[in-house]
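Novice: kindly return the folded structure for what I paste below:
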Amino acid sequence: MDPTDSSDTVPDVFGPARLGPLTLRNRVIKAATFEHRSRGALVTDDLIEFHRRHAAGGVGMTTVAYCAVSPEGRTERDQIWMRPEILPGLRRLADAVHAEGAAVSAQIGHAGPVANAASTGLPALAPSGAISPLSLRRTRAATAADIERITRAHAAAALLAAEAGFDAVEIHMGHNYFTSAFLSPRLNRRRDGHGGSLANRAKVARGIARAVRDAVGDRIAVLAKLNMDDGVPGGFRLDESLQVARWLEQDGNLDALELTAGSSLLNPMYLFRGDAPVREFAAALPQPQRLAVRLVGGRFLRAYPYREAFLLDGARRFRAALTMPLVLLGGITRRATMDRAMAEGFQFVAMARALLREPDLVDRIRTEPATRSLCIHCNKCMPTIFSGTRCVLA
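Specialist: Down below sits the predicted model:
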């Protein structure tokens, strides 16, 4: 941790900051936003340009999302899968971001029950078998061998990212992907050593963090994106998340936690506050999902009112309970909000949707603190994940 973070001095969000072995040029991170710009599970020029543009726009670090650790862990067949064939593309991407003065992180993970078996042609794995509302196929309960394989695959993916010149990896422990699903008492109904008690349900998260750290040592920074709250009845809630965060801190394998919320499987709008683009989602999906969204999409895509820093209330409890660096996510669009996060003890802030409309927003806020984001929180960017993530109003 940067010594300034533990002093009484409020850090400048646009000043240099330590993140594990890194020194970032500022404390603003481009949050992972699935780009849908890879083809054949490989890096493309379009994906490189997407992240180069955000790096040129002033962020301290940009996060490539989403990099699956194994082929069945993808949410669609063209999504990046971390394997040796991807190294040349990853190196070009890292070089392009570095040339703009920013660092680059790979969000690594396994989609678990959020994986689309209809697209990948491979069974989606979950803590317990169930019908997926996304693919309308049954997920398969992961075996102990699956858990061990996926844990090793996270370590291998992190090593690959380091070899490609990436500065960090972010382990996906949110949104009811594989690790997050094991944390959820609603999705994890196992009766073995990975189910039941919170300590058992947290074994996957802790084991993956340990495997990644053991693999990369201090070559690169290691972050994790952790759900504070699934936002669904019977799901993983804040009090349990706080305990898991304490364990992760005690284990000493992470350089920072990025705090998130919501379930891509059951309640995605809990993270994406603002309008619910039900009609646009339906239009972007194939049948029979299109018909299902038209009929019951209002139940799945529930609208939550937008407000600046909408995850701050929950995140404050983590800040009070932990000493490790934290990344505040959710409705960070103004300099005043960034300064508030710094004053409350958060070491970094993360931005996503606002940067889709204005990739240079960070630089403009730095030079003119009164700059206001043009994002109107319509969330019509969300359905573009099927065709190339973008702001439809830009």
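Novice: only C-alpha atoms from now on, for both contacts and neighbour counts.
Specialist: Fine.
Novice: could you pull out the strands in the stretch 251-394 of the chain for me?
Specialist: 256-260, 326-329, 348-351 (DSSP state E, counting those that start in this stretch).
Novice: dump those strands to JSON lines, plus distance to Gly58 and mean neighbour count.
Specialist: Below are the strands of the stretch 251-394 of the chain laid out as JSON lines (distance: least, C-alpha to C-alpha, whole Å; neighbours: other C-alpha atoms under 10 Å):
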{"stretch": "strand 256-260", "distance to Gly58": "20", "mean neighbour count": "25"}
{"stretch": "strand 326-329", "distance to Gly58": "17", "mean neighbour count": "26"}
{"stretch": "strand 348-351", "distance to Gly58": "12", "mean neighbour count": "25"}
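Novice: for Leu159, find the nearest of those.
Specialist: When the strands of the stretch 251-394 of the chain are compared by C-alpha to C-alpha, strand 256-260 sits nearest Leu159, at 18.4 Å.
Novice: that closest one - contacts with which helices or strands?
Specialist: Applying 3 or more C-alpha pairs under 8 Å, 6 or more residues apart in numbering; DSSP states H and E, we find strand 256-260 packed against strand 221-227, strand 326-329.
Novice: to compare against the first, here's the next sequence to fold:
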Amino acid sequence: MTTPDPTPDVFAPAKLGPLTLRNRIVKAATFEGATPDALVTDSLIEYHRKPAAGGIGMTTVAYLAVAPEGRTDRHQIYWRPEAIPGLRRLTDAVHKEGAAVSAQIGHAGPVANAKSNGLPALAPSRSFNPISMKATRAATEDDIKRIGEAHANAAKYAIEAGFDAVEIHLGHNYFASSFLSPKINKRKDGYGGSLANRAKVARAAVRAVRDAVGDRIAVTAKLNMSDGVPGGIWLDESLQTAKWLEEDGGLDALELTVGSSLLNPMYLFRGDAPIPEFAATFPQPQQLGVKLIGKKFLHAYPYQDAFLLDYARQFRAELKMPLILLGGITNRETMDLAMREGFEFVAMGRAILREPDLINRIAADESRTAVKSLCIHCNKCMPTIYSGTRCVVIDPEPPATF
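Specialist: This is a model prediction of the structure:
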């Protein structure tokens, strides 16, 4: 007799809270750049319909702000009644292809472009924001309470719009993540200082969402393991925050990420740093500035498959809740590795942008090794968030959305 292999099949159906996915593969939230009027467009719907038709278990719509000032710029959708019909069209389109769909919800905090939004960017402490060339405003206790309640309202809107899940954004130095970061959070009140104080915003957002939705939809969160900057959040504190989130019982799964959209965005996007392409998206004199000092901000990190695994397995060893492994998941071998390591789901971004049908092709590969992603990790897709997110290798021209 042989002992059955306990390793889950990544292509078998899997439970995520109250939801059953057709497989364990999630399309990670990557801003689509397809909402010029802060409303759903046909381009946004197609952006998510394609990977749904291509076999993904669940696609994640990014980034849906819980408040107007919580957008990274004015083009992003924020939750309000006018946005619901379009989002319902999107979820219907994804469901017709057999996939589930999640809404990433959150508040950009200091990552918000105050100049674009026409509203102040909120942060734990007042500081200069290079994104908008303006100072952020320190969030008041009323702001913190309002934003927590806005997460709950966003989750209710998500149910109305037909979403199967929400992903709460607790990473990349957005609002909740900026409070977690000792580098950014210099407060002296009950939201600063100790990790227990700095974690209050993240924990409250998760509790508010769970209380609002119950078990009607799945609730996940994206949490930084490391900010990738000296003095930022590191594994020890992040792991403790994850333990508190597990104890609080509000999450069905946790997606582990790294990097700071404010201070070190390339820490998540391993591979080339496309400085000339980023510079070209800005007007002068910012364009010249990016060309001259871009290497100080856009660091290049070598790419390797499953590049976040070394960090993430430390969380897997300490937590019981389902975990989603992100970072360098491009083929069946890395998917199976994640399953063997005890992760319940994997998340994919750039590889799916390059090939929306990649999952179907991998699933059909009986050898498990023949299908390789065509993504070359040039990261030239990153600057296209300003003109319609796409793989420039196969689609160099921007769509007619803007």
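Novice: before we move on, back to that, could you dump the helices and strands packed on strand 256-260 of structure 1 to JSON lines with distance to Arg25 of structure 1?
Specialist: Putting these into JSON lines (distance: least, C-alpha to C-alpha, whole Å) gives the following:
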{"stretch": "strand 221-227", "distance to Arg25 of structure 1": "15"}
{"stretch": "strand 326-329", "distance to Arg25 of structure 1": "16"}
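Novice: Leu159 of structure 1 -> structure 2?
Specialist: By TM-score structural alignment, Leu159 of structure 1 lines up with Lys156 in structure 2.
Novice: Ala321 of structure 1 now?
Specialist: Looks like Ala321 of structure 1 aligns to Glu318 there (TM-score structural alignment).
Novice: what's the distance between its match and Arg71 of structure 2?
Specialist: 34 Å (C-alpha to C-alpha, to the nearest Å).
Novice: quick one: which of those two has more around it?
Specialist: Arg71 (29 against 12; other C-alpha atoms under 10 Å).
Novice: any idea how far the more buried one is from Arg390 of structure 2?
Specialist: 21 Å.
Novice: kindly report the same for Ala338 of structure 2.
Specialist: 27 Å.
Novice: likewise for His377 of structure 2?
Specialist: For His377 of structure 2, the distance to Arg390 of structure 2 - C-alpha to C-alpha - is 13 Å.
Novice: where exactly do the helices run in structure 2?
Specialist: For structure 2, the helices defined by DSSP state H cover 42-53, 84-96, 114-117, 141-160, 175-180, 195-198, 200-213, 235-248, 275-279, 286-297, 309-318, 332-340, 350-354, 358-363.
Novice: give the aligned range of the last one in structure 1.
Specialist: I take that to be helix 358-363 of structure 2. With TM-score structural alignment as the criterion, helix 358-363 of structure 2 aligns to 361-366.
Novice: want to throw the strands of the stretch 251-394 of structure 1 into TSV with distance to Lys30 of structure 1?
Specialist: Shown next, in TSV, are the strands of the stretch 251-394 of structure 1 (distance: least, C-alpha to C-alpha, whole Å):
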stretch	distance to Lys30 of structure 1
strand 256-260	12
strand 326-329	10
strand 348-351	5
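Novice: buried residues of stretch 86-100 of structure 2, list them for me.
Specialist: Going by neighbour count (16 or more other C-alpha atoms under 10 Å), the buried part of stretch 86-100 of structure 2 is 86-95, 97-100.
Novice: on that earlier part again, of all the helices and strands packed on strand 256-260 of structure 1, which lies closest to Met173 of structure 1?
Specialist: strand 221-227 (4.8 Å).
Novice: return the residue of structure 2 aligned against Ala96 of structure 1.
Specialist: With TM-score structural alignment as the criterion, Ala96 of structure 1 matches Ala93.
Novice: for its match, which non-adjacent residue is closest in space?
Specialist: Distances taken as C-alpha to C-alpha, 6 or more residues apart in numbering place Arg49 nearest to Ala93 of structure 2, at 6.1 Å, with adjacent residues excluded.
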